[in-house]
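> Predicted model follows, preceded by the sequence.
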Amino acid sequence: MATITVERTIGTTKKAVLAGLGAYNDEHFGKQKVRSIAVSLKDRRKIVGGIVGHLWATVLFIQYFWIDQKQRGKGFGTKLIAAIEDEARRHGAIQAYVDTMSFQAPGFYRSCGYEEFGTLKGYPGGVTRHSFTKSL
């Protein structure tokens, strides 16, 4: 008989869930390669910004994007976005997806051509999560 258990560590469960979900998705979507992509901004070999994402099928998912406060306002954000989009296009991406909090960068993504398609309210302090997409 099946039972439900709350786990104290997620490693084993996460591995099983990812394997099961991957097999299910492959049955319905075909085997898709996942490619990790990272673009960094360096100052004298030190990383002072960057974007980390992955490409699954034909969609770039931007997971993390950060620029050190001292480097902001100098156009590096726009150049980093362009670089990861270009790299994703080289590998067949036709769409990009990102989400950001209201105190982070929704205006920035709009200025880079991303279109908002949803919001999620309910975070502390009245913060809202914004979801964006862009055709590549």
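All right, it came through fine.
> C-alpha from now on. contacts and neighbour counts both.
OK.
> Can you classify residue 49 by secondary structure?
strand (DSSP: H, G, I helix; E, B strand; the rest coil).
> Name the nearest residue to it, sequence neighbours excluded.
residue 67 (3.9 Å; C-alpha to C-alpha, 6 or more residues apart in numbering).
> Below is structure B, check it against A:
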Amino acid sequence: MATITVERTIGTTKKAVLAGLAGYNHEHMGTQRLKGVAVSLKDRGKIVGGIVGQIWTTVLFIQWFWIEQKMRGQDQGSKLIAAIEDEARRLGATRSYVDTMSFQAPGFYRSCGYEEFGAIDGYPGGVTRHWFTKSL
């Protein structure tokens, strides 16, 4: 008889779920590539911003993007986006997507050519989560 268990340590379950999902995806999409990519912004050798993402098959997912407050408004964010998009293209990506909260950077992504394709309300403080995509 099957049982359901709630866990606070996710390592073993995560590995099993990812392996099962990868096998299922392989049946429908063939062998897939997953490549990590990161771009950093440095000031005097210290990382003051950066983007971390993954390219799965032909799509870049921007997972994390941060720039120190003092570096904002200097076009550094646009340069970081351009750098990760260029690297993603070099690795075969044809599309990018990202999600961001309403208090973070939806306007920034729009200014970089990203188009919103979804949003979810209901976060504390009236915050909305937005999803964006862009053809590379």
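Arrived safely, thanks for sending. Computed from a prediction, not measured in an experiment: that's the story for all the values here.
> still on that earlier bit, what about the residue nearest to residue 49 of the first structure, how many residues close to it?
Residues lying near residue 67 of the first structure (other C-alpha atoms under 10 Å) number 18.
> And the strands in the second structure?
Secondary structure of the second structure by DSSP state E: the strands cover 34-43, 46-56, 59-67, 95-101, 115-123, 127-135.
> need these in JSON lines with distance to residue 82 of the second structure, can you?
JSON lines is the format used below for these (distance: least, C-alpha to C-alpha, whole Å):
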{"stretch": "strand 34-43", "distance to residue 82 of the second structure": "10"}
{"stretch": "strand 46-56", "distance to residue 82 of the second structure": "11"}
{"stretch": "strand 59-67", "distance to residue 82 of the second structure": "12"}
{"stretch": "strand 95-101", "distance to residue 82 of the second structure": "11"}
{"stretch": "strand 115-123", "distance to residue 82 of the second structure": "16"}
{"stretch": "strand 127-135", "distance to residue 82 of the second structure": "12"}
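> looking at those, which is closest to residue 15 of the second structure?
With respect to residue 15 of the second structure, and counting by C-alpha to C-alpha, the nearest of these is strand 34-43 at 15.4 Å.
> average gap between the closest one and the first structure?
Strand 34-43 of the second structure, aligned to the first structure and superposed, deviates on average by 0.3 Å (mean C-alpha distance after the TM-score superposition for the first structure).
> now for that strand, which elements pack on it?
strand 46-56, helix 76-90 (3 or more C-alpha pairs under 8 Å, 6 or more residues apart in numbering; DSSP states H and E).
> Give me the buried stretch members for that strand, please.
Within strand 34-43 of the second structure, the residues that qualify as buried by neighbour count (16 or more other C-alpha atoms under 10 Å) are 37-41.
> Need the max-distance pair from these.
The two members of these with the most space between them (C-alpha to C-alpha) are 37 and 41, at 13.9 Å.
> Run a quick neighbour tally on residue 53 of the first structure.
Here the count is done by other C-alpha under 10 Å, and residue 53 of the first structure has 20 residues near it.
> That one pairs with which position in the second structure?
Using TM-score structural alignment, the partner of residue 53 of the first structure in the second structure is residue 53.
> OK, contacts around its match?
By C-alpha atoms under 8 Å, 6 or more residues apart in numbering, the contact list for residue 53 of the second structure reads 36-38, 60-64.
> nearest to residue 136 of the second structure, of those?
residue 60 (9.2 Å).
> Tell me how many other residues crowd that closest one.
Counted with other C-alpha under 10 Å, residues neighbouring residue 60 of the second structure total 30.
> In TSV: the contacts of residue 53 of the second structure, plus distance to residue 16 of the second structure.
Listed next are those as TSV, based on distance: C-alpha to C-alpha, whole Å:
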residue	distance to residue 16 of the second structure
36	21
37	24
38	26
60	24
61	22
62	24
63	22
64	25
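> how near is residue 87 of the second structure to residue 136 of the second structure?
Distance, residue 87 of the second structure to residue 136 of the second structure, using C-alpha to C-alpha, to the nearest Å: 11 Å.
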